[in-house]
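S.K.: could you work out the structure for the sequence below:
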Amino acid sequence: MDLDAFSTVHGPEWRRLEELVRRRRLDGAEADEMVRLYQAVATHLSTVRSAAPDPVTVARLSDLLARARTRIAGAHEPGWSDVTRFVAVTVPAALYRIRWWTLAVTLAFLAVAVVVGVRVATDPEALAAMGTPSEQEQYVRHAFASYYDPKLSFAAVVWTNNAWIAAQTIALGITGIGPVWVLLNNAVAIGGIGGMMAAHGELGLFLTLITPHGLLELTAIFVAGAAGLRIFWAWVSPGPRRRADALATEGRALFTVVVGLVGALALSGLVEGFVTGSSLPWWVKIVVGALALAVFLAYFLVLGRRAVRAGETGDLDADRAGAVLPTAG
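M.R.: The predicted structure follows:
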């Protein structure tokens, strides 16, 4: 198909539709004309996509049709049904799709943390790198436990910090290095602190204070790392899709993970702020932390599995995602 000739023939219809879209008021005849032109231009766009997929023309007609659709049907205003669907379907689907990536990240993180912890606990040189003996004693006997201050402001600070880390981990996923760097630093830090506490005979205190909130908090960080790496992998191995399309699709779908993690990290922040440093028995604290983790796992494994089986991916629907050029192969 000769795109220039096609544009010359149908250009007046495109310009007329654009003129009608820009008008503030339309009479009955003009409204009918706009609907007719909308249908005609939609056919033109389909023809261009299949026969001569010029990006400029496709983008122009897609934008024109989107604006015309808004004039005809009215602007979309998200209602409670949209919010409910997003929380109960879209987010769990995105989380469920990266479950194996999350498991791999979890195992790698724990392996690094354990190796670092054992080395610090058993190697005097590695232990010395954690600080002077007096600094270690101060941290083990006082600073570590006193950090967990049971109040709302502390919970808010913890939640904000962890949510920001999760968002950065996903946003930097395209680099491939960002998520690995964040996860590695956290694994080394936690392993080092655990090893130092063990070397001073306080491994039990370490596990008692970090387990209640850490079960859910670290799981959320593992999920963020998995989402970031999955975005990177979509760029490395896009499959039959163009790299740009694969990256856009996975980026939209997996950045919804941030929304799910905001809720999970808010819950872990409340546990850290009000349970970890409280006077409750240690076993009660751990049970509370385990229940918080169980709620999150049930949320994305049960609801996510159901959503994925129904064909959901966590991506936006076709109207909100925008047009994609067809590719062969």
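S.K.: hey, let's count contacts and neighbours off CA atoms from now on
M.R.: Noted.
S.K.: thought residue 232 was touching residue 173?
M.R.: Yes - taking C-alpha atoms under 8 Å as the definition, residue 232 is a contact partner of residue 173 at 5.4 Å.
S.K.: another one to check against the first:
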Amino acid sequence: MDLDAYVAEHGGEWRRLEDLSRRRRLSAAEADELVALYQRAATHLSLIRSRSPDPILVARLSRLVLSARNALTGAPAFSWAVVGRFFTRTFPLAVYRAWPWWCGTATVFSILTFGLMGYIAANPEVAGYFLSDADINAVVNSDFEGYYSEYMPQNSFLRVWTHNALLTGEVLASGVVFLPVVYLLFLNALNTGLLGGIMIAYGRGDVFFGLIIPHGLLELTAVFIGAGVGLRIGWSWVAPGPLRTRGRALAETALEGVLVALGLVGVLFVSGLLEGFVTPAPLPMIVKDFIGFVVWVAFLVYVFVLGRQAHVEGESTAVEGEIPMAALPAV
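M.R.: Okay, the predicted model is just below:
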């Protein structure tokens, strides 16, 4: 193929296609012309790729064909209905489907955490293997309680929100290979058990639980959901089931994992607000704990009521406009 001659022959058509693609309004004749030129340009691109794959010309035509396609199909319009469906159907459904995984994860690591806490509370000398006496005194007398009022509420909120979102993202993503998520959760259980055991051993258990419960119930639940969903993704390629390939099973569960991760950003936003504004508030401990408990129960009701309802009705977690994986041929 003489590339220069080919460009000279069809360059006028490409320029015309580019001009039509940029227009906001087209007449009926121009719309028909746009369709015809788009089809021809797509053919030209295919021929050039197969016979004389000049990278610069291929890139130019690819951009032109994509622009023309967008002009023909139109960009998807933003819809609050899609947002509403995500929070009332898609997200709770994805979390509900994975409930055995994250409930199991929460149970195992809660038992581990409280076991460590009780052991250290009964044997306070064990804490000396991790912290010096000066550090233990600082934690008991000032550091633990002072941590929640160290920053302005809005700064504390943003700090813990981003930190917890990162931790949840790590446990969710690492679940695909199993061991990293177990390691991250064990570190979290060790730190919580150590601090709780020290505070209980020195008669400050009321302060520990009074400051942890307002935000910790929702925060830890979000982390456990991320870990459980991550482990579910990992298990999907180990045991895909009789009707799915490993690739399809991994793709389907990973897609649900992405949706869960997106929804958990909002959940952690709420837990961050609780930690930034409620935990350090000058309110009685019982009031702050009650607020945290009510928010946590409301989230669980939200997941199990709306999620189960969507599951029973046969709802899908597929994003609007996406071709469901089940409709695609298995490879």
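S.K.: buried residues in the host helix or strand of residue 66 of structure 2?
M.R.: Assigned by DSSP states H and E, residue 66 of structure 2 belongs to helix 55-73. Judged by neighbour count (16 or more other C-alpha atoms under 10 Å), helix 55-73 of structure 2 contains these buried residues: 57-58, 61-62, 64-65, 67-69, 71.
S.K.: repeat that for stretch 138-156 of structure 1.
M.R.: Using 16+ other C-alpha under 10 Å as the test for burial, stretch 138-156 of structure 1 gives 139-140, 145, 148-150, 154-155.
S.K.: please identify the residue in structure 1 that aligns with residue 297 of structure 2.
M.R.: Residue 297 of structure 2 maps onto residue 294 in structure 1, with residues paired by TM-score structural alignment.
S.K.: and if you look at residue 223 of structure 2?
M.R.: That one, residue 223 of structure 2, aligns with residue 221 by TM-score structural alignment.
S.K.: show me the helices in the stretch 151-300 of structure 1, by range?
M.R.: Using DSSP state H, counting those that start in this stretch, the helices of the stretch 151-300 of structure 1 run over residues 152-171, 177-199, 203-236, 243-271, 282-298.
S.K.: just name the most buried of those helices.
M.R.: Mean neighbour count (mean count of other C-alpha atoms under 10 Å) peaks for helix 203-236 among the helices of the stretch 151-300 of structure 1, with a mean of 23.
S.K.: distance from the chain centre to that helix, please.
M.R.: Averaged C-alpha coordinates place helix 203-236 of structure 1 at 13 Å from its chain's average position (C-alpha atoms, centre = their mean, to the nearest Å).
S.K.: any idea of the angle it forms with helix 152-171?
M.R.: Note on geometry: by axes from the mean of the first three to the mean of the last three C-alpha atoms, to 10 degrees, helix 203-236 of structure 1 and helix 152-171 are set 30 degrees apart in direction.
S.K.: returning to that earlier point: please determine how far the match of residue 223 of structure 2 is located from residue 116 of structure 1.
M.R.: 19 Å (C-alpha to C-alpha, to the nearest Å).
S.K.: follow-up on the earlier one: contacts for the helix holding residue 66 of structure 2?
M.R.: The contact list for helix 55-73 of structure 2, computed with C-alpha atoms under 8 Å, 6 or more residues apart in numbering, reads 14, 17-18, 21-22, 34-35, 38, 41-42, 45, 48-49.
S.K.: need the residue closest to the centroid of structure 1.
M.R.: The residue lying closest to the centre of structure 1 (C-alpha atoms, centre = their mean) is residue 257, at 2.7 Å.
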